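Engineer: next input, structure requested:
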Amino acid sequence: MKGKFVVIEGLEGAGKSSAIANVITHLQAKGIETEAVREPGGTPLAESLRDLVKKKWDETLVPTTELLLMYASRVQLVENVIKPHLMNGTWVIGDRHDLSSRAYQGGGRQLGDELLQKLRGLTLGSFYPDLTILLDVDEEVGLERARERGELDRIEEEDLAFFKRTRQAYLNIAAKDPSIFVIDANQPMLKVHKAILRTLEENLF
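Structural biologist: Got it, this is the predicted structure:
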């Protein structure tokens, strides 16, 4: 792969969108071609799957169903968008990737990381981001920020305990993976952005 795959992760309200915009501006100033993607979504089929995941159904969306929809969407994005861009030398900046499923479905839904690792191997094989930045925000702070943005989707309406489990899963996984860098997203956004760019410079240049 000629390009780099950089992923920004975190709970709702962690500031992923502004962080991604900041990263793209920084890279483009260096003359690097960039492409922003989001998960779930990023292709017509994957966006349809995103709608299924986010929609508030009259029936219970079973955790394993949610998980499989996430990976179906992810594979479409990786194979049809991310890999071609990387081969062309474009840097892809992702709003979420596999780590989100390990945290939300593995931790939040309590499906466990062993199952997630098996599914990851089956669907993604040896494909990994070059760098993952986890914006760690207090669950209550993040949810309050999300509420200020407008109506919450199905997952955002989960109880606080769900997000506590999800956050802890994020941190547990990051503690064991040197390719994941944790940045305190409770601090002022300017400091967060500076920390992100410093992490990029120290690890990818």
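
Engineer: C-alpha only now, for contacts and for neighbours.
Structural biologist: Noted.

Engineer: would you point out which residue is most central in this structure?
Structural biologist: For the chain, the residue nearest the mean C-alpha position is Arg96 (1.4 Å; C-alpha atoms, centre = their mean).

Engineer: quick one: contacts for that residue?
Structural biologist: Shown in contact with Arg96 (C-alpha atoms under 8 Å, 6 or more residues apart in numbering): 7-10, 38-40.

Engineer: would you mind giving these as a markdown table with distance to Leu197 added?
Structural biologist: Listed next are these as a markdown table, based on distance: C-alpha to C-alpha, whole Å:
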| residue | distance to Leu197 |
| --- | --- |
| Val7 | 13 |
| Ile8 | 12 |
| Glu9 | 15 |
| Gly10 | 17 |
| Arg38 | 20 |
| Glu39 | 22 |
| Pro40 | 25 |
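
Engineer: before we compare anything, build this one as well:
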Amino acid sequence: MMQGRFIALEGGEGVGKSTQALLLADALRNRGLEVIVTREPGGTPGAEAIRTLLLEGTPGDARGWGPRAEALLFAAARADHVEKLIRPALARGAWIICDRFLDSSRAYQGGGSGLSDVDIMALHGIGSEGLLPDLAILIEVSPDIVAARLARRDGNRSDRIGGRDAAYHARVAKAFNAFVKAEPRRFARIDGSGAPETT
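Structural biologist: Predicted coordinates for the structure are as follows:
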């Protein structure tokens, strides 16, 4: 039996990762492959519980998680996801398409919140034994288009991370751009500005 393949879709808020994940999964299934679409944080009951803590916060805590606690929670969710869903599926030959993975932590908690890439990679080494996707696809869209998409999708309600200010999201985008330049063989970069079927 052949080892499966692991593809992560990366990028900022509202660039179309979830939509593209479903379209890619359909195309691969049409080739007779077993495909699992999942997300980070999430994908397993434990990781989904952590997702709720991260994106909604805890009652009575207006300040929310600090950057280090946030990074630890993402790493814990990822560890559970990798151990219970991703590695077993890859071992049986399935293809995994994940809406975000490690590079989002590097961009958001690193680039956006100022934690070092070394620390985030150390957490990933401990929690997920350093697993990397076979390919990370970075979807990029201009801030104006993203703003219009998010207004349609979310109205005036964003989660704790998506609702951070424009400067934060600009730092996230800059970090993603730096990763692609530093590791061009690990990334594919696509323009997500058009209609979903043409991206």
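
Engineer: next, the TM-score between them, please.
Structural biologist: Overlay of the two chains. TM-score (TM-score structural alignment, normalised by the length of structure 2): 0.91; 192 aligned residues with a C-alpha RMSD of 1.4 Å.

Engineer: what's the closest of the contacts of Arg96 of structure 1 to Arg145 of structure 1?
Structural biologist: Gly10 (12.9 Å; C-alpha to C-alpha).

Engineer: how many neighbours does the closest one have?
Structural biologist: Applying other C-alpha atoms under 10 Å, we find 25 residues neighbouring Gly10 of structure 1.

Engineer: stretch 99-113 of structure 1 maps to which residues in structure 2?
Structural biologist: Here stretch 99-113 of structure 1 aligns to structure 2 at residues 103-117, judged by TM-score structural alignment.

Engineer: residues of that stretch that come out buried?
Structural biologist: By neighbour count on 16 or more other C-alpha atoms under 10 Å, the buried set for stretch 103-117 of structure 2 is 103-113, 115, 117.

Engineer: now the residue nearest to the centre of structure 1: how far from Thr34 of structure 1?
Structural biologist: 16 Å (C-alpha to C-alpha, to the nearest Å).

Engineer: repeat for Ser18 of structure 1
Structural biologist: 15 Å.

Engineer: please apply the same query to Thr166 of structure 1.
Structural biologist: Relative to Thr34 of structure 1, Thr166 of structure 1 is positioned 29 Å away (C-alpha to C-alpha).

Engineer: these two: who's more crowded?
Structural biologist: Thr166 (26 against 21).

Engineer: part of a strand, is that one?
Structural biologist: No: under DSSP: H, G, I helix; E, B strand; the rest coil, Thr166 of structure 1 sits outside any strand and is assigned helix.

Engineer: show me what it aligns to in structure 2.
Structural biologist: By TM-score structural alignment, Thr166 of structure 1 lines up with Val172.

Engineer: now swap in Val78 of structure 1 and tell me
Structural biologist: Using TM-score structural alignment, Val78 of structure 1 lines up with Val82 in structure 2.

Engineer: excluding chain neighbours, what is closest to that match?
Structural biologist: Ser128 (6.2 Å; C-alpha to C-alpha, 6 or more residues apart in numbering).

Engineer: need the counterpart of that neighbour in structure 1.
Structural biologist: In structure 1, Ser128 of structure 2 lands on Leu124 (TM-score structural alignment).

Engineer: okay, now that match: neighbour count?
Structural biologist: Leu124 of structure 1 has 15 neighbours, counted by other C-alpha under 10 Å.

Engineer: show me where structure 2 has strands.
Structural biologist: Taking DSSP state E to define them, one finds strands in structure 2 at 6-10, 35-39, 95-99, 135-140, 187-191.

Engineer: which among these is found nearest to Arg78 of structure 2?
Structural biologist: strand 35-39 (9.7 Å).

Engineer: with structure 1 overlaid, report how far that closest one is off on average.
Structural biologist: By mean C-alpha distance after the TM-score superposition for structure 1, the fitted strand 35-39 of structure 2 averages 0.6 Å away from its aligned residues in structure 1.

Engineer: now do that strand against strand 6-10, angle only.
Structural biologist: For strand 35-39 of structure 2 against strand 6-10, the angle by axes from the mean of the first three to the mean of the last three C-alpha atoms, to 10 degrees is 40 degrees.
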